[in-house]
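Colleague: 3D, please:
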Amino acid sequence: MERLTVARPPSAAGMEWLKQGWRLFKLWPIPWMGMTAAAFLAIFGISMLPMVGGAVVELLSPLLVAGYMFAARAADQGEPVTFLYLAEGAKRHGRPLLLLGLVYLVGGLLIGQAMQMLGGSSLQEMVRMAQDPASLSPEAARSVLDQSLPAVLVGLALYTPLLMATWFAPALVVFKDFSPVNALWWSLWTCFANWRPVLLYSLAMSVIAALAILIPFGLGLLVFLPWAMTSTYFAFTQQFVAGRSEQ
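Modeller: Here you go, the predicted model:
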């Protein structure tokens, strides 16, 4: 396992990651979008599996992220982007990436159970309200939100560290040969240590994601997903640098 140290970039680095990711996307826009369309088709097909489709998608998600990381590195080195990179993670580091997927899957299930225990029927009512907001009066909607708020806050408090731990973990596995446990720890610690640029990046990406969803026929997502992956690649390379690791 390569020894690393974590750089401490300024808050503005979060926007720089976005800019660099966009630059990389613009180098090969059609291949990136084609690669993403292939990924969406695969995800859709797997999700149609009865009972287990959603779980399998979450289990395989680190393999998909790893494929994008390989493609981003190739593009950064001047090589063409092709959908064949989607399989690189599975070919080179399949087992540890699947273990990361298992952590994400189990963690998500446990968090969901915790939210269900706290929120119960109020969470189900909130989902129904979101699907048909006209069916509830303002007073009933306020009551549902008040009852479900504790569960939502607990879920957010638990899910945020899970996302932080899994954000850079696939890249650490495939580029630095980290074990899944070490990759999760280093990803989590780095996000905490550099919370300012990470927060700025996350807020900006949330806005971009909301705008992308509004574009018809999923075309916005064909741009958003590769941009999210290329910017993640730059966030990774600019924070994890070779050197003696300090714990």
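
Colleague: CA only for contacts and neighbour counts going forward, please
Modeller: OK.

Colleague: most centrally placed residue in the chain?
Modeller: Trp167 (5.9 Å; Cα atoms, centre = their mean).

Colleague: ok, that one - contacts?
Modeller: Applying Cα atoms under 8 Å, 6 or more residues apart in numbering to Trp167 gives the contacts Ser187.

Colleague: another one to check against the first:
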Amino acid sequence: MGKLPANTGWVWVKEGFALFRKQPVEMSTLFLAYMFLMLAVGVLPLLGQILPLILVPALSMAFMEACRNIEQGKKVYPSLLVTAFRTPALKKLLVLGAFYLLAAILALAASALIDGGVTWQVMSGSKELNAETIHNSNMSLAMMFSAAVYVPAAMAFWYAAPLIAWEGMGVGKAVFYSFFAVQRAGRAFLVYGLAWMGIGVLFPAIVSSFVALVLAKSVAVLIALPLSLVLTIVMYCSFYPTYTWVFGRPQVAPEKQLPPPDVRSDQD
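Modeller: Below is the predicted model:
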């Protein structure tokens, strides 16, 4: 794989919008089903805090499969959420999810080097988040430090799930290939990340601030929430082209064919 030019990152964003425009209602329904499932799992006692993160690789494949369906002219259904649970790759995806969880814990624990453990205490629920807590600590800097620590893990995980599900790779091999694939496409990913910072974060904030200034805060909320929801779904759609540009389109599994007539007649 050759190095991709920086503007490829913007192409990925545009292709995400193009995929969403083909089946906006279906993709929105899939995303809402995903959110509902995550909320339902989150309320489970004990497991509710760790299980959602472990399930991310398996559930994220629903959106990759949905985008592949759209590309092939097929309909997207919420049942795609359980696609990974019906494949031999499920065990590997759950192991990958455990690595997600471990990496998140380590990155969060690293914040203690900056704020003495305040962020960890807030995230674990042992300390209340309020203005005084934020003012008397370096939480903002600590969270940025945690994000920086997590970057190598994010690179290793970015392509890992589809490489496991579609290419049949083991967890270690998928993580290895993912890390170096992202590294080689670093300039494209930089543009991609900056584009989504602008489109997914700054744009909704500007729109809601303008509406609140001209009309009212309640109207701004009514506009900002669906706008942020749609942009989040588009972002999920854009994950698919980041894969196809690097590893090519996933191979379609051959359909099970009937035996030739002479063989069937011998079996009858």
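
Colleague: TM-score of the superposed pair?
Modeller: With the length set by TM-score structural alignment, normalised by the length of structure 1, the two chains reach a TM-score of 0.82; 229 aligned residues with a Cα RMSD of 2.8 Å.

Colleague: re the thing from before, show me what the residue nearest to the centre of structure 1 lines up with in structure 2.
Modeller: Per TM-score structural alignment, the equivalent position to Trp167 of structure 1 in structure 2 is Trp158.

Colleague: With Leu203 of structure 1 instead?
Modeller: Taking TM-score structural alignment, the alignment pairs Leu203 of structure 1 with Leu194 from structure 2.

Colleague: what's the answer for Gln116 of structure 1, then?
Modeller: Matched across to structure 2, Gln116 of structure 1 falls on Ala112, judged by TM-score structural alignment.

Colleague: how many neighbours does its match have?
Modeller: By other Cα atoms under 10 Å, the residues close to Ala112 of structure 2 number 20.

Colleague: And the helices in structure 1, which stretches?
Modeller: 13-27, 29-47, 53-76, 88-119, 121-131, 138-167, 169-176, 180-193, 195-214, 219-239 (DSSP state H).

Colleague: coming back round to it: ok, the match of Trp167 of structure 1 to Gly9 of structure 2 distance?
Modeller: As judged by Cα to Cα, to the nearest Å, Trp158 of structure 2 and Gly9 of structure 2 stand 14 Å apart.

Colleague: can you check Glu132 of structure 2 too?
Modeller: Per Cα to Cα, Glu132 of structure 2 is found 40 Å from Gly9 of structure 2.

Colleague: Also Gly16 of structure 2?
Modeller: Noted for Gly16 of structure 2: a distance of 11 Å to Gly9 of structure 2, by Cα to Cα.

Colleague: residues in contact with Met235 of structure 2?
Modeller: Shown in contact with Met235 of structure 2 (Cα under 8 Å, 6+ apart): Val13, Gly16, Trp196.

Colleague: May I see these arranged in TSV, with distance to Gly186 of structure 2 as well?
Modeller: Listed next are those as TSV, based on distance: Cα to Cα, whole Å:
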residue	distance to Gly186 of structure 2
Val13	15
Gly16	19
Trp196	15
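
Colleague: got JSON lines for the residues you listed, with neighbour count and distance to Leu106 of structure 2 too?
Modeller: Output for the contacts of Met235 of structure 2, formatted as JSON lines (neighbours: other Cα atoms under 10 Å; distance: Cα to Cα, whole Å):
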{"residue": "Val13", "neighbour count": "24", "distance to Leu106 of structure 2": "30"}
{"residue": "Gly16", "neighbour count": "23", "distance to Leu106 of structure 2": "31"}
{"residue": "Trp196", "neighbour count": "18", "distance to Leu106 of structure 2": "26"}
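
Colleague: Only the buried residues of stretch 194-205 of structure 2, if you could.
Modeller: By 16 or more other Cα atoms under 10 Å, the buried positions in stretch 194-205 of structure 2 come out as Ala195, Trp196, Ile199, Gly200, Phe203, Pro204, Ala205.

Colleague: Might you report the residue contacts of the last one?
Modeller: Applying Cα under 8 Å, 6+ apart, one finds that Ala205 of structure 2 lies in contact with Ala224.

Colleague: Kindly report the same for the second one.
Modeller: Contact criterion Cα under 8 Å, 6+ apart gives Val13, Met235 as the residues in contact with Trp196 of structure 2.

Colleague: And it, how close does it get to Ala58 of structure 2?
Modeller: Distance, Trp196 of structure 2 to Ala58 of structure 2, using Cα to Cα: 24 Å.

Colleague: One more: the fifth one?
Modeller: Distance, Phe203 of structure 2 to Ala58 of structure 2, by Cα to Cα: 30 Å.

Colleague: what does Lys75 of structure 2 give?
Modeller: 20 Å.

Colleague: and these two? which has more neighbours close in?
Modeller: Between Lys75 of structure 2 and Ala58, counted using other Cα under 10 Å, Ala58 has the larger neighbour count: 24 against 13.

Colleague: so what corresponds to the more buried one in structure 1?
Modeller: Checking TM-score structural alignment: Ala58 of structure 2 goes with Leu63.

Colleague: Count the neighbours of the residue lying closest to its match once chain neighbours are set aside for me.
Modeller: Using Cα to Cα, 6 or more residues apart in numbering and skipping residues adjacent in sequence, the residue nearest Leu63 of structure 1 is Gly89, 5.2 Å away. Here the number of neighbours of Gly89 of structure 1 (other Cα under 10 Å) works out to 26.
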